[in-house]
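> turn this into a model:
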Amino acid sequence: MTDDDIYSGLQQLGQPTRVPTDPSEAVLERVQNPEAGQRYVVRFTAPEFTSLCPMTGQPDFAHLVIDYVPRDWLVESKSLKLFLFSFRNHGAFHEACTVSIGRRLVDLLDPEWLRIGGYWYPRGGMPIDVFWASGPAPAGIWLPDQGVPGYRGRG
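Got it, this is the predicted structure:
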């Protein structure tokens, strides 16, 4: 399998792409896993994720960490960035944002396993952390801690 074969069907990589204004119109793309058959973990970290509170319209900020064990497919990173960026003007609660991102990736990739940690900055004085996984972590893989400390404020 050559790089040309892997990337031949992509529509966003390597060219100017309009930023989607809503997650439902964002196009997530995938590429064949060149290491299919090997078990390994892929991690994406989005430390500046933003969305809107659906009630007040005020911005919400989170640090997202996505880990997955691929089978046949990898998410194409530019499409993932644009997908995450599409939440910028989208009103949804923390839980809905975090879980919907995880579910959309599972639907696209059919990974062996996926988890997402949404470490949300305080709203109304209280941080909210949301965690979702497609199932139990597979045995026999190295799965590092997501490395995001609990919110401590100024303490």
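> only C-alpha atoms from now on, for both contacts and neighbour counts.
Noted.
> any chance you could map the helices in the protein?
Counting by DSSP state H, the chain forms helices over residues 3-7, 77-85, 94-109, given from the N-terminal end onward.
> which stretches of this structure form strands?
For the chain, the strands defined by DSSP state E occupy 30-32, 42-52, 59-69, 73-75, 113-123, 126-133.
> Phe44: how many residues sit nearby?
Taking other Cα atoms under 10 Å as the criterion, the count of residues near Phe44 is 14.
> pull the contacting residues for it.
For Phe44, the set of contacting residues under the criterion of Cα atoms under 8 Å, 6 or more residues apart in numbering consists of 65-67.
> rewinding a little: for the helices of the chain, which one ends up most surrounded?
Ranked by average neighbour count under the criterion mean count of other Cα atoms under 10 Å, those are headed by helix 77-85 at a mean of 19.
> now for that one, which elements pack on it?
Contact partners of helix 77-85 among helices and strands, from 3 or more Cα pairs under 8 Å, 6 or more residues apart in numbering; DSSP states H and E: strand 42-52.
> one more to put side by side:
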Amino acid sequence: MNEENIYADLKQLGGATVLPDHPDKAELERVKNPQADAPYMIRFTAPEFTSLCPMTAQPDFAHLVIDYVPDQWLVESKSLKLFLGAFRNHGAFHEDCTVSIGRRLQEFLEPKWIRIGGYWYPRGGIPIDVFYQSGPAPEGVWIPDQGVPGYRGRG
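Okay, the predicted model is just below:
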């Protein structure tokens, strides 16, 4: 491993932070990938993701699974947690939330590949699952199933 301090520019980790009140105000942070020469996948699971219905302001709940194959950058997990938490008071449909998260991470990290599965709990008796992927999965990387079953009381 390189002796360079790849964590020196992080501002949120290890300090007091406030949950942003809107996803656009959330500051994602990244660190240089010290294993950029190795083909591997990273998974973040957020089983308690919440946002608001833009029409009724009622809470919506989802189980998110974010998979990505990094290139030069890794997302710092506390900044990701704060970004996802910023949706708590944000009104948007399931599709918009899921795709917005995937696109923002793709633009910010410039990974070799990224996908997000948004497994939304029922509203009005209908669960909605939303999937975003940047393209075909790269060869030579183990990409496991996201492991979230079709709706039957999720969890």
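> I'd like the strands of structure 1 laid out as JSON lines, including distance to Pro23 of structure 1.
Rendered in JSON lines, the data for the strands of structure 1 read as follows (distance: least, Cα to Cα, whole Å):
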{"stretch": "strand 30-32", "distance to Pro23 of structure 1": "16"}
{"stretch": "strand 42-52", "distance to Pro23 of structure 1": "11"}
{"stretch": "strand 59-69", "distance to Pro23 of structure 1": "16"}
{"stretch": "strand 73-75", "distance to Pro23 of structure 1": "16"}
{"stretch": "strand 113-123", "distance to Pro23 of structure 1": "17"}
{"stretch": "strand 126-133", "distance to Pro23 of structure 1": "18"}
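> with adjacent residues omitted, what lies nearest to the residue nearest to the spatial centre of structure 2?
Residue closest to the average C-alpha location in structure 2 (Cα atoms, centre = their mean): Ile66, at 4.8 Å. For Ile66 of structure 2, ignoring the flanking residues on the chain, the nearest one in space by Cα to Cα, 6 or more residues apart in numbering is Ile116 at 4.5 Å.
> doesn't His63 make contact with that neighbour?
No. Counting by Cα atoms under 8 Å, His63 is not a contact partner of Ile116 of structure 2; they are 10.4 Å apart.
> what about Tyr151 of structure 2, neighbour count?
15.
> counterpart of it in structure 1?
Residue pairing (TM-score structural alignment): Tyr151 of structure 2 is matched to Tyr151 of structure 1.
> if we can go back for a sec, which one of the contacts of Phe44 of structure 1 is nearest Pro34 of structure 1?
Looking at the contacts of Phe44 of structure 1 and their distance to Pro34 of structure 1, the nearest is Asp67, at 17.9 Å (Cα to Cα).
> which residues does that closest one contact?
With contact taken as Cα under 8 Å, 6+ apart, Asp67 of structure 1 is in contact with 41-44, 114-116.
> run the last query once more with 10 Å
Listed by Cα atoms under 10 Å, 6 or more residues apart in numbering, the contact set of Asp67 of structure 1 reads 41-45, 102, 113-117, 133, 143-144, 146.
> distance of the residue nearest to it when sequence neighbours are not counted relative to Gly91 of structure 1?
The shortest distance from Asp67 of structure 1 to any non-neighbouring residue, by Cα to Cα, 6+ apart, is to Arg43 (4.4 Å). Computed with Cα to Cα, to the nearest Å, the distance linking Arg43 of structure 1 and Gly91 of structure 1 is 26 Å.
> compare those two and say which is more crowded by neighbours.
In this view Arg43 of structure 1 and Gly91 are compared by other Cα under 10 Å, and Gly91 has more residues nearby, 20 against 15.
> what's the PyMOL line that selects buried ones from the contacts of Asp67 of structure 1?
The PyMOL selection below is limited to those of the contacts of Asp67 of structure 1 classed as buried (16 or more other Cα atoms under 10 Å):
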select buried, resi 41+102+113+114+115+116+117+133+143
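> what is the neighbour count of Thr17 of structure 2?
By the criterion of other Cα under 10 Å, Thr17 of structure 2 has 12 neighbours.
> OK, contacts around it?
11, 78-79, 82.
> if you set the cut-off to 6 Å instead, what comes out?
For Thr17 of structure 2, no contacting residues are found, by Cα atoms under 6 Å, 6 or more residues apart in numbering.
> can you check the one 5 residues further on too?
Remark: with contacts taken as Cα under 6 Å, 6+ apart, His22 of structure 2 is in contact with Ala86.
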